[in-house]
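J.: Quick one, fold the following:
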Amino acid sequence: MQDEVSMPRTWQAWTWTGHADPLALALQTVAAAPLQSGQVLVRNTVIGLNPVDWKVLGGDLVDWQPGKVPGVDGTGEVVAIGSCVTHEWLGERVAYHTSLASPGSFAEYTPVDARALLTIPSAVDFDTAASVPCPALTAWLALDKLPPRREARILISGAGGAVGLYAVQLAAMQGFEVSVMCHPRHWDRLRALGARECFEGPLDADSEWPQTQASRFFAIVDAVDSTHAARLSPALAANGHLICIQGRVEGWPSPPFGRTMSLHEVALGAMHQHGSDADWTRLVDAGNRILKLIADGRLKSEPLLTASFDSLPKRLDALRHRSVSGKSVVAVSSFRHAVGL
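T.: Purely as a prediction, here's the structure:
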């Protein structure tokens, strides 16, 4: 059984056609499927675009068939619930990160596991909330790998991006002494958010910087790639932590009984496949606290670039080519109004 406020039979969605090019996405009418136990139906108001949304279109990272609806982040209102979901969710303003294996957020409506829903505070608008789940929860998961150690030095590499924005602020709130590595154009902004020291990066293969900083950092969070993460490893102190957000280091970067470092990988999508209900409770609690910090003005979100639903492929293509500065979000409600729905 499913309880409905407004359960449509069909809706509009951008679908994958089997091509890596975001501009090849097709706007189609898709049929509603019955909600599964534990799911809700969200009428999307705003969609958040993330790098993963274009990276998966090549097909190497996913097992998709043409017609699949991509997208992982969205916000909107719960309009229907499946079995084993409490009625209190109906009508709630929510944000979510959903599985790549499920129908995604590039649509007017998206089925979402209720355990993954974040509650949007009244002081936070849908646009801002849509920009939060993927980057902020990834940053939280990265820092959750670390044991608490106030005033320990931590380096965040690739800090100019969305994940870095949240990682810098959350690490500073946790009492770490935060250094960043990124393009100098980001330094003033990151200093204002809690970074004490800034280094230019990413590093090339010939850089001697890791050796000049040998044994300095308790932890390094790298959001560039696995090769860059390994390149930074000499800067770790004994028993330090190397946390990889983009890929993972395949070979151990130090000899046995050398730095005795710990290696970590971070992938928010893994939660959908392997996370328990208890894991999701912790993650959702973290997401709700992040949204509350934004509502209270204690945490800065990204500057927003809001586009129309019909321009979604163009905005995703611009994100792929890094030709935009800011967080791209897509307003579904304006499209619904334009077509008279």
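
J.: contacts and neighbour counts: CA atoms only from here.
T.: OK.

J.: Just after the helix or strand Ala237 falls within, pick out the following helix or strand.
T.: Assigning secondary structure by DSSP states H and E places Ala237 in strand 236-244. On the C-terminal side of strand 236-244, the closest following helix or strand by DSSP H and E is strand 262-265.

J.: So for the helix or strand containing Ile294, what gets flagged as buried?
T.: Under the criterion of DSSP H and E, Ile294 resides in helix 277-295. Within helix 277-295, the residues that qualify as buried are 280, 283-284, 286-288, 290-292, 294-295, counting by 16 or more other CA atoms under 10 Å.

J.: how about this one, so we can line them up?
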Amino acid sequence: MQNLPKFMQAIALESANENFKLVEVELPVPTPADNELLVKVEYVGLNPVDAKLAKKGFPDWQYPHILGLDAVGTVVEAPVGASPGVGERIMWHADLSGQGVLSEYTTIANYAATAVANNIEPQDAATLPCAGLTAIFALDKMQIKQGDLFFVDGGAGAVGQYAIQLATKRGAIVYASASKKNHALLQKLGAEMVFDYKEKDFAKHIQQQIGQTQFDAVLDTIGGENTARNIEMMRFCGRIACLNGLPPLDNNMLFRKAPNISIVALGGAWLTKSLCAQQCMSMCGKSLIEEVQQGELQTLEVIPVDFNASAITQALHDQLAFKQVGKRVVKVS
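T.: From the prediction side, this is the model:
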């Protein structure tokens, strides 16, 4: 800890509620455990899950709780022989049951971190962990392959944008839903066709546009009532990956469609204490970094957010309202 401050600034949640407001707090700089890196945080990517957790809280949290799960920063202290090492820039998706990353310093297990190439802007890297890893895990669970008819419900969201690009690279024929103003963006990312999510009879609209609604796989980023509709649009024994759990589903529909249903949640890697899953996130993060380096993956538009409580509070509320397409990224240092 030599030459490092004893205290740091952080953005914390005093209590979880619908009208949450974050506060600025001063806390001791954390001491890393034997297998942990101490990181000076540079950028934090905000996610819808951050705002949802600010509203509902989490059973393991103690307050004030530091929010934030996605970060990019530089290692300032590391175990001897650890990789990544001191001076390296890294990115990671943090354990939601512990303290978050909206602070000047934090710790992360070295095996869960991914080195960020020098030619990638750190604020761009901050858009990758949650959204990019979720997209990869979803595509892997659905075994997306060459020629699959693949539908992304909510394509303009962060996960949707990465999923469209990654699925197109795998050879899938990708369709998506989004508001009309985002259709051109998603087609540029690789979507064959984009449908207006506001259409009253959505499935019928798709049927009229492409002649069928028998998708091999669906990425269900919205959930709720959309899940049953999405299953109806799948072929028999089709695959669906759900990001927001499952609503009550009609048993007759499930029997008729026999869908292969997957739930995608990065938090489980930490909550189940699965070292294998945490290492997998690091390896998948490396894959994302390499694809960005090679120009095969376009990162999300960065919406800058100041490192103060009021700005981040507003950004999280805006995130839930889906006011802008892109990733809100906080510049910490």
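
J.: follow-up on the earlier one: quick one: average offset of the strand holding Ala237 of structure 1 versus structure 2, please.
T.: When structure 2 is superposed, strand 236-244 of structure 1 averages 1.0 Å from its matched positions, counting by mean CA distance after the TM-score superposition for structure 1.

J.: so who does the corresponding residue of structure 2 for Gly91 of structure 1 touch?
T.: Aligned counterpart of Gly91 of structure 1 in structure 2: Gly87 (TM-score structural alignment). By CA atoms under 8 Å, 6 or more residues apart in numbering, Gly87 of structure 2 lies in contact with 74-76.

J.: what ranges do the strands span in the stretch 1-150 of structure 2?
T.: Ranges of strands in the stretch 1-150 of structure 2, per DSSP state E, counting those that start in this stretch, are 7-13, 22-28, 36-45, 65-66, 70-77, 89-93, 105-109, 114-115, 149-153.

J.: circling back: out of the contacts of Gly87 of structure 2, which is nearest to Asn226 of structure 2?
T.: Nearest to Asn226 of structure 2, judged by CA to CA, of those is Thr74 at 40.8 Å.

J.: mind listing the helices in the stretch 101-250 of structure 1 by residue range?
T.: Counting by DSSP state H, counting those that start in this stretch, the segments of the stretch 101-250 of structure 1 that form helices are 126-130, 133-144, 162-173, 187-192, 209-212, 226-232.

J.: so where is the second one in structure 2?
T.: Residues 129-140 of structure 2 are matched to helix 133-144 of structure 1 when aligned by TM-score structural alignment.

J.: and if you look at the last one?
T.: Helix 226-232 of structure 1 corresponds to residues 224-230 in structure 2, going by TM-score structural alignment.

J.: give the contact list for Arg93 of structure 1.
T.: Going by CA under 8 Å, 6+ apart, Arg93 of structure 1 touches 75-78, 119-120.

J.: For it, give its distance to Thr45 of structure 1.
T.: Note on Arg93 of structure 1: its distance to Thr45 of structure 1, by CA to CA, to the nearest Å, is 10 Å.

J.: cool, Ala24 of structure 1 as well?
T.: 23 Å.

J.: From the neighbour counts alone, determine which of these two ranks first.
T.: Thr45 (26 against 17; other CA atoms under 10 Å).

J.: Just to confirm, what residue in structure 2 is aligned with the more buried one?
T.: Looks like Thr45 of structure 1 aligns to Glu42 there (TM-score structural alignment).

J.: Quick check, its match in contact with Thr74.
T.: Yes. Checked against CA atoms under 8 Å, the pair Glu42 of structure 2 and Thr74 is within contact range at 7.4 Å.

J.: Using a markdown table, lay out the helices of the stretch 101-250 of structure 1 together with distance to Pro34 of structure 1 and mean neighbour count.
T.: As requested, the helices of the stretch 101-250 of structure 1 are exported to a markdown table (distance: least, CA to CA, whole Å; neighbours: other CA atoms under 10 Å):
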| stretch | distance to Pro34 of structure 1 | mean neighbour count |
| --- | --- | --- |
| helix 126-130 | 25 | 26 |
| helix 133-144 | 26 | 22 |
| helix 162-173 | 35 | 23 |
| helix 187-192 | 46 | 16 |
| helix 209-212 | 54 | 14 |
| helix 226-232 | 41 | 21 |
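
J.: Any idea which of these gets closest to Ala331 of structure 1?
T.: When these are compared by CA to CA, helix 126-130 sits nearest Ala331 of structure 1, at 7.8 Å.

J.: Quickly note the distance from the residue located most distally from the centre of structure 1 to Thr281 of structure 1.
T.: Seen from the C-alpha centroid of structure 1, the residue lying at the greatest distance (CA atoms, centre = their mean) is Phe257, 34.9 Å away. Noted for Phe257 of structure 1: a distance of 37 Å to Thr281 of structure 1, by CA to CA.

J.: what's the answer for Thr119 of structure 1, then?
T.: Applying CA to CA to Thr119 of structure 1 and Thr281 of structure 1 gives a distance of 13 Å.

J.: Also Gln174 of structure 1?
T.: 20 Å.

J.: do Ser328 of structure 1 as well
T.: The value you get for Ser328 of structure 1 to Thr281 of structure 1, if CA to CA is used, is 28 Å.
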